[in-house]
Every structure is written in structure tokens, then in C-alpha cells.
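A.B. asks: Please find the sequence and the predicted model below.
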Amino acid sequence: MKNYREELQSRRTFAIISHPDAGKTTLTEKLLYYSGTIREAGSVKGKKNSKHALSDWMEIEKQRGISVTSSVLEVLYSGYHVNILDTPGHEDFSEDTYRTLTAADSATMLIDAAKGVEAQTKKLFKVCRMRGIPIFTFMNKLDRQGKDPFELMEELEDVLGIRSYPMNWPIGMGQDFSGVYDRHRKKIELFNPDDPKDIEVRDVNGPDDPLIDEIIQDPGLVEQFREEIELLDVAGDSFDEELIAEGKLTPIFWGSAISNFGVQTFLDHFLEMAPAPTPRESNQGEINPFDHEKFSGFIFKIQANMNPAHRDRIAFLRVTSGVFNRGMSVNHVRLGKQMKLAQPTQFLAQSRNIIENAYAGDIIGLYDPGTFRIGDTLVEDGSFEFDEMPHFSPEHFAAITVKDAMKHKSFEKGVQQLTEEGAIQLFKTYNKTIEQQIVGVVGVLQFEVLEYRLKNEYKSDIQLERLPFSFARWIEGDEQALEKFKRMQRNLVTDRDGRIVCLFENEFQMRTAQDKYPDIQFYENSYTKPIS
């Protein structure tokens, strides 16, 4: 039986980030396949396909063939306890992705070799870089014609500002793709285009081994491969574990997730190199799981109706230190009260099992009767709180009403629960005779998901009337300055905690207000002061 430190050393908790359509969900499913969790990986080729990715459990995801909410996938592989956070790639759901990244100790960055570094990858990479977590890169779709491998490495440095070290190297690409050479283990994995699952692995004595000529049987391809390896050895970055741990050097792996090629090699290397559970900052200093054996954790996600038949709500908690035991009492720091956690679950997307205990690094689900918020800290002993969640100002707004007044109660419940999930932000008009509810979102596709979920999960048809605003700013100031501002400024609303927010149609309007009222502070998010 493992002791506490051994349990921690076996944990790996990572997120997969990418631009839409880079193959992220496919890679996730192949990782599950190699762990023995599923016998056959799903497919997200389109809504007409009868199979769907296991990590895409929400009905709208299956219809659209996209991920709109983060999934948690927990598997055992080769002695490791692996927590995979599969995040939405679509930029309209980036806020959910950003929050999920706070629960990860490392990230796998998936890049389409034909397209290189794309816009959403840049945004997500920036969050990873801010957190200083190790980033492992999987260059995908090598069996299709793509950019030159050196060009892709240069793009990582020029666009993302990170150096790279290829752990293996492709031999050819597209129609000429013949396999990859493992630089560390001196092995060649051969790609069979007729049957990609048939992967032959051969040991060689380095890139100059004559055996490679026999295996590849394309003199031009072999010569090019040897020149590229020589260039990497002479001019490329050296392997440096310290720089990788600091997120300053990314190891690169080449392969094709859809063909199952290179995925197991990536997984084996990754699990050896990725960190065990890492420390988290709190208002009382760093909480290191290897030094702090009392349980603590934070809520990074809330999801309603994962099981529509039971209309339940689950709060996702990242265990940050110690051991969680089923039925234990913990301190809910924000509420300042003790609570018993009776039915903790672990996940395989929508599927879940009641668990008896969990260790730092694990993700557990807690039944939520409405007591949790994103960012809440739970501790076994003490009253410290972890740093707040990333939060973004909405960029799109709409007035929301329910079409059938008889459905008002279920409508209000649905809107409240989706707000607490972080799927939307809800505002109410300030000092208006008729109160109006306004929904704010980061991406317009969230409106579609909101409409779909209210109809299907809460049986409420809604009317959305788009509003011309693009910016929301939380305001603060002394009482006199605030009173003057409130008298003169239109388009004021309050958030769910009663704080005043000013909506602006454009940046010019916002800058004008800031210049006109120098005694007022304008904040991009709601977490500039404590939440009561």
C-alpha cells in the first residue's frame, strides 16, 4: 500500500489546450484508449455521425461536434493516476477553459502541423505562461501535408516566445510520412499508412545506423532526416529539465492522433516528465502538498444537470493538499461554517463513481445544493483562501425574458444556476422603474448554449434581445463621487452581488467616462474587492 508521498508522486493532473479542430478531443480519447479505459475511441466528425467523443457528454456538444464545457477524465495508466482536463477549444468558451487551467499542474498544447500556432492557442498559452506551468507540445496530423518542422519550431519561439526541444523527429510528412525517430531512446517508430494501428518499433544505434536505410528505403528521405537531426544537435536547444519545469522550454512530440500514431510514445514520455501535484498560493502563503498534509481544495467549476434525470448540480474541486476522506467535515471559508462532504465522486466525463478518498492533484465532484461558488476554498484545518479565479469582462450583452409567464419559476432557477456555473454573467438594471435582466457573455455562441440549456434542462423558452454594449466595468469610488456618477451616467446595472457596473457601447465611450470622472475607479472584473 502506498504512503502519502508515494500517492502524490503518482498523480499527474494536466489540461489539453488547442485551437478548435486541432484534434484535441481525438487526442484525449486516444489517451483513454491506451489506458484501457475505453475499447474504442469516439469520433467528432460531425453531427450525423452515430458515435461521439466520450469527453463531449452534453447533448448540444454531440449535435454540434464541438466541446462547450470542460470535462474531467480520470484514468490509471502504468502506475500513474492521471487526471485529464479536456477543455473547450472554441474561443467563445475560453472563460471556462481559463478557470480549468487553474486546476492543472501542466498542459499539453496540441498544434495542427498544417496550421501552426493559431489564435486561441495563443490566448490559452498566455494563461499557462502566467502560471508558469510546464507545457508539452504535440504536433498533430503529421500524416497530412503540413508546415516544415523547423518552421513550426520557429513559430513557437516567434509567436509564443517559448523555446522547444523535439523529443522525437518526423521522417517525412504527408504522403511521405514514414515514422518518427526517438532521440532519447534511439528507436524508430514506423508508420503504416494502410494500417496506422500497426506500429513497428525498431532499435537503432543513432541516426547514422545503416539499418535506417533498409527500413525506410527512400535515400532522399533518409538523407534529409540525417541532415535535420545534425542541425538539431548542433544548433538546437539542449534538453533542460529545469527550464521545462519552469515552462520556458517545451518538449515537442510528433504524431497523428486520428491515426493513433505517436500518442502512446507521447503519453509514456509525458508521464515521466510532468510534475506531481504542485503548490498553490493562498492569502497565508504557499500551500505545498508535500509539506501540508491537512486536506484543502478549491472549487474551479460548477456544472448543473450532468444527469438531467436527477437535475443535480456538481461542484468540481481540485484537491490541493492532504487526503480527502468521504464524510469528512471541512471549513467552507467564504461562508465561515463547517460542512460535511458525504458523496464525493470521480469522473469519466458524464460517468461517475462514489469514492472513499482522494489525494492532492485529484479532481472530485461534490453534490452542490447551492452553497458553492467558483473560487471557494474548503479546508480541513484553518481558514486560508486560495488565489481568486481568472474572470473576464463580458463582450456581448442581451436582455433576457421568458416567453411563457407560467414558466417563470423554472426560468429563474435555470438562469441562477447557469450564472453560478460561470456559463453566463447576470445583471439587473439599476434604478429603473421596470427591472430588466441582462445576460453578459464572452462569446456569442454562449447565447446559443444558454437558450438550448434553458429549453432542454429547465423547459423554459426565452427571448434574447441583443444590446449594443461591448464593455462592462465595475466601479468604485467615495460616496460623493459615486452619487454624482450614478446621477449622470446611463446604462448602469448591478451584478448578482449588488455591485454597480457600467456598460459601454465602445472604447471611446468608456475612455470619455474615465477622463470625466477621475475619482471613480473602473475595473475589468468583479474580483477587485472581496465577495461577501
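C.D. replies: Noted; the coordinates are in hand.
A.B. asks: drop to CA atoms for contacts and neighbour counts, all remaining ones
C.D. replies: Will do.
A.B. asks: Helices along the stretch 351-500 of the chain, start to end?
C.D. replies: Remark: helices assigned in the stretch 351-500 of the chain by DSSP state H, counting those that start in this stretch are 408-421, 445-458, 479-488.
A.B. asks: for comparison:
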Amino acid sequence: MVSQFSVLRKGLRTIQHIRWASSAKLAEHKELSKIRNIGISAHIDSGKTTLTERILFYTGRIDEIHEVKGKDGVGATMDSMELERQRGITIQSAATYTIWKDHNINIIDTPGHVDFTVEVERALRVLDGAILVLCAVGGVQSQTLTVNRQMKRYSVPCLAFINKLDRMGANPFKVLHQLRSKLNHNAAFVQLPIGLESNCKGVVDLIKQKALYFEGPFGMDVTEDEIPKEMRSEAIDRRSELIEHISNVDDTLGDIFLEDREPTVDEVKAAMRRAVIKRLFTPVFVGTALKNKGVQPLLDSVLDFLPNPSEVNNYAFHESGDRSDESRILMNPSRDGKSPFVGLAFKLEAGKFGQLTYIRVYQGMLKKGEIIYNSRTGKKIKVPRLLRMHSNEMEDVGEVYAGDICALFGVDCASGDSFVTDSKMRLSMESMHIPDPVISLSIRPKNPKDLDSFSKAINRFTKEDPTFQVFYDNDNKETIASGMGELHLEIYSQRMEREYNCPVVMGKPKVAFRESLVSPIEFDYLHKKQSGGAGQYGRVSGIIEPLGPSENTQVVFNDETVGTNIPKQFVPAVEKGFRMMTERGLLSGHKISGVKFRLIDGAHHIVDSSELAFILAAQGAVKQAYDLGNWHILEPIMAVEVAAPEEFQGTVMGQLNKRHGIITGTESSEGWFTIYAEVPLNDMFGYASELRSATQGKGEFSMDYSRYSPALPEVQAEIVRMYQESINIAQNQKAGKKR
């Protein structure tokens, strides 16, 4: 029996690989309408990587299925890093491409942890569409909200896929309600599940009004049948609901709906495609990737409803010009090769043969051996090798066209750089959003002899990941690493040991506090120095005032001077001096944010005034504002979501209250509860082990950055005290050296 099954599977895979081999040659030159660039995004453990593994299997891209953190020790194809396979999580976004029904699909599988959110940011920046995966039990969770915000930021249309129907407590109807209430999506079912949990048999296609069953080895055979009798009434109601939701945002289907005429399958599909591309409607599909149900119809829907590169408007700016809407240049996605090449480097990786640069081509074509220019630096680069990526495997190609995602070797650049083939055309693509780090740790190599390997690792990782930042603190004489969370920094420390044989010691976590002003304060500062020869003279006056809570991470400079008391050529020097002071506040040594520096008046000397004089005058003004004003410390507040069995609810709430958390909401479903809270990041260290011990290992939590908020008085007093102590120690050490 087993041998027959193996022969059958090998036969099926051979047929698929013959199909893949013949299709792969066509992949490079598909017309635009047959290309899809999609990302798979979701909260932690929603099944993104498992879904990608099934997509690659059904399209013939891989010949065997391996599970995330699988018992066979192989692990999923897209989790190529050893750490990813050991932990069963995705750390780096991974790219691949495959063929489905003569369409070329470029796929990027992204992490779910908030610590690696920049991987989702840069993936969504270059993609035309996305699949938002939701767990049928967990529903809309904290990182789902973050991913949804990111999709909105880059105007990425999406399909929703409710996964894990086979799990105990699966409730896709609750998830649909959350999609509408929490994410404000105009969403409706396109499929209904036939049975849930262990009874999950297939899905009902509401557009075709057919039941779909997934039979044969690994659910490869999709068979259509009549809708089960007990579901026919519900299917009719849900189809009417689907058409109504689309009619509300599509005039053509709306007219058919008002005429009380039954739309055809093609009319419903065309209307849905228009609404999805405009981000006015989110179709909801259901299935279970692990049990091989619902994946092939989802692939069909990617072709039917998500846009091809010609249906998405992408803009570039002149590198030296402004960023106003009027200066935007619309990219031409035509694959005729007549338009000059424009591409965006969205991800860097250190490969075996040097830096690997992932590029999305927005216009024109690029050939191997061609000369390209970095728009930011103007540097000329020859393209030695053009690649298509399949996870960590590379496949050489001769040329790439608009709409393609490819990789280059040996190109020295930064993440977010734009490339062109015409040196005169200094175009730069719209940049991606990079969140600020929220946590810092001191870091040093365990063995002082490993300093060389340590610096190589730091240089590589900071270049690859803009949210991982490292700097040397002169006051404390230690290297500080900043990142998006404890897991983020822990992963990099482990990678240094594994990839560079450089074990490191991490210090006590340091939170990225901020200093801000409580109420407006006027300043009038004169910097005057005359000690023979050319002197220094600069006077500035104005107001430093706090910004609102929604802007308390920003620093704003306003030039409100009238006349020539401060010549206009010295205003940038005043701004420079002010911004230099914001790098390190005088209250606790943290950055200043949430303030506006309004320069209203001042004075200059015809001989002694200089840029340096006004830089020092602005710095003196900020010091004066510290002496006279009322300042406070802001701390990052995290949106925390905790799920655990109901018997532990009181304990969990007590833990969060002890950590100065504010409960914002609770939910309860089938013996499990979910608590939503806002907790200062400074109080969240060590919470994972505390939650596990309090819930017998059954509780889990996730957190996402929410906002900055004023710290409690006792927290502020402790931070200021510790800062003063560190200053005193540094001064004593300095005095001791002099003696």
C-alpha cells in the first residue's frame, strides 16, 4: 500500500516538474497581465509559511512538503535560516516565484513577529497585492492590526484567507465580524466551510455555487459537486450578502442589483476585481493549509482578483527635487523595453559571494552586464549577475522587465536606494517607512579577541536591517544595540555566534525613553565671545513649545523671523544647533522629541556673526529652556494582547495591573479569554516567563508599539537619578585620570 502510494506521488510530481521545466522558460517574458507580485502577511502562527509551502507544492515548484519546525528536521522551504527552522518562526522575508495556470507569481513570505516588522514594511512597499492570513481561532490579533496599517500605508489590495479551520474552536464567522469591526474592511465570504475542526471536508464556492472537495494525495485533486442540502439555504443568503457588499462599492454591479437581476458569474468576478484593486472590498476565503484544503481556489483568486503590475500606479521623484505631488513622475510598466530602467533596492542580504540586493523593477528592462547608476550616490555599477530567488536558492536569468522582482550580486548600496540606466535621469522611488527602535541593550564580544568578527557582524546586520542600530556610548564607554524588541536583539546575538563564531554578552535592556516639554517656554539667548581676533556673536529669541500627543515623536523647527535681524543664511545654522541638542537631552540623556522650536527674532554682528556662533546660540537657547522650563520623560507604550484559558483570567489581569497596564478590552470564547491592554515597555521585560508559569504554559501574548506617553513620576525620578549617578561616576573617573 505504501509503495503504491509512493509510486503515485512520484508520478504526479514528475508530471508537475515537466510542466514546471517547460513553464520556467516562459517565466522571464510573461506579458504584464500574467504577472502577480504578492505577499503573505499575518499575525504570529497564523500559518503564512505553511500556506506558502502548499502553494509551492501545488504549483510544482517543490516536490515534497515539509512542515514548519517539522519532525523530519528539514523545515519549510521558505524558512532557510537554521534559526528559523529551530524556532519554527520566520525571521527574514523570503522571495520565490512560481507558475500557476500560465501566470507568473512572485511571492514574498513575511515574518509575523512585531520585532521583524521592517521585513513586512519593505515587502509591502514593492508588492502589488497581498494575502492577509487570519487564524480561525485567534482572528484579528495585534500584529494583524499592524499589517493592516502597513497595507493601508502602501495602498496594497488584499484577499483575506481564514486558515486553520481544522483547529479546535475554529470560528470563521467570528473572524469575519472582527474583519469588519476591528479593521473596518468591507468584507464578505466568497467561500463557506463544509464542516469545522475535525469534520472539515471542503468549501462552498459562493460565486459558482458549487461545493469543492480536495481529494487524492495531499489534496491535489479538486472536485466540484452539488452544495450539501443542509447548507443550500445558508449559501443562498451568503451569496446575496456578497453581491450586496460589492454592489455598495461598484456602480456596474450596483445597477444590476437595483434592477433585481441575478448577475452572472463573470459579472460578479469582474465587479469584485474592480472593487479589490481599489481597496473598496476584501473577499474572504477559507481553508486549512496544514490539511491541504482551500489552497488551489485561493491561487485562482490571486489571478482573478489581485492586480497585475500595469494596474498599480507607481511614482518616482527627482533625486534632488521636492517631494510634492506635482513633482511625481508616473512609472511606465510596459515590458517593451523602450522606457529607461528604474528599480528599487528594497532588501539587502549577505550571500556566499557578497552582498545580495533584492530589486523590484518598476520601469524598462535590465540585462546582465549592463551599466546602472545609483540615484542617491551617482555611482556607476556594472551588473555582473542577474538572479531570481527561490528562498535561499539562486537561478540565473539574462534579463528582467518591469514588474519583475530579481536580485543582483556585488552591488554596494543601501536599502531604499533607486537605480537607473540613464545617468542624467536621477529618479528616486518613494521611500519606505522605517519604524524607530524601541529597546536598547549593551553588547560586547565575550572574547576580546573576537572584536574583528564582532565589527564585521555589526556592519553586515545594520546594513541589512535599518531597525537594528548600533552606536558607541562615550559616557558609559560601551556599545549599545537598539532594536524592535527583546526577540529581535536575541536573534542577532545568536546569529553572531552561529555565523561569525563570535559569542556576545548582552547587558540590561534599555528602553528608548524621550524627553519633552510640558508647557511652552520663551527663550532669549545671546552667544558672545571675544578674546582677540575674530569673535563670535549670535542672538536668538523665540518659543519652544510642546507638540500634541499624536506628534510627540517628532521635532519641528519653524523660522518665523521677519526682517534681517538674523540673516537668512544663518537660519539653517540655528536649526542645526537645535537639532544637535535634541540628540541628547539634559534631563536624562535621552533624545528630545515632541517639541517645536519657533525662531521669532534675534540679532547679528556684521563682523563677528558666523554659522558656528548661531549653532552655539541655538544650543544655549535649549539649555536656557531646560533651566527655566518644565520637562518630563516620555516612555513607549505597547499594545499587549494576552490569550489564555479562562481559569487564569484573574491572575493574568493582576499581572498586567502590577506592570502598570491599562486594560482596554476583553473577549471570551469557548473556554479561552483574550485581554487587550496598554503597558509601558519598561514594565514588560521578563513577562513571557511569568505568563508561562502563571498559566501552566498555556498562555501566550504578543505586543506591538502603540505610542509614547508621559512616564509615571516615580519612573521619571528613578531615570533622572540614575543619569545623574552615571555623570558623577564619569566625572570622578576623569578627575582620577588627571591626578
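C.D. replies: Arrived safely. It should be emphasised that the depicted structure is a prediction, and the values quoted were computed from it without experimental measurement.
A.B. asks: on that earlier part again, so which of the helices of the stretch 351-500 of structure 1 is nearest Val333 of structure 1?
C.D. replies: Among these, helix 408-421 comes nearest to Val333 of structure 1, with 17.6 Å by C-alpha to C-alpha.
A.B. asks: can you state the direction angle for the closest one and helix 445-458?
C.D. replies: With axes from the mean of the first three to the mean of the last three C-alpha atoms, to 10 degrees defining the directions, helix 408-421 of structure 1 sits at 130 degrees from helix 445-458.
A.B. asks: tell me what the host helix or strand of Phe523 of structure 2 is packed against?
C.D. replies: Using DSSP states H and E, Phe523 of structure 2 sits within strand 521-529. Helices and strands touching strand 521-529 of structure 2, by 3 or more C-alpha pairs under 8 Å, 6 or more residues apart in numbering; DSSP states H and E, are strand 536-546, helix 611-628.
A.B. asks: Compare those and report which one is nearest to Phe285 of structure 2.
C.D. replies: strand 536-546 (47.0 Å).
A.B. asks: so how far is that closest one off the chain centroid?
C.D. replies: Averaging C-alpha positions (C-alpha atoms, centre = their mean, to the nearest Å) puts strand 536-546 of structure 2 39 Å from its chain's average.
A.B. asks: what span of structure 1 lines up against it?
C.D. replies: Under TM-score structural alignment, strand 536-546 of structure 2 has no counterpart anywhere in structure 1.
A.B. asks: which strands and helices sit next to that strand?
C.D. replies: strand 514-517, strand 521-529, strand 595-603, helix 611-628.
A.B. asks: coming back round to it: mean neighbour count and distance to Cys502 of structure 2 for the helices and strands packed on strand 521-529 of structure 2 - can I get that in JSON lines?
C.D. replies: Listed next are those as JSON lines, based on neighbours: other C-alpha atoms under 10 Å; distance: least, C-alpha to C-alpha, whole Å:
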{"stretch": "strand 536-546", "mean neighbour count": "22", "distance to Cys502 of structure 2": "45"}
{"stretch": "helix 611-628", "mean neighbour count": "22", "distance to Cys502 of structure 2": "41"}
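A.B. asks: so which of those gets nearest Glu478 of structure 2?
C.D. replies: With C-alpha to C-alpha as the yardstick, what comes closest out of these is helix 611-628 (26.0 Å).
A.B. asks: Strands of the stretch 51-200 of structure 1, residue ranges please.
C.D. replies: 71-77, 80-86, 106-112, 135-140, 163-166, 168-171, 179-182, 187-190, 200-203 (DSSP state E, counting those that start in this stretch).
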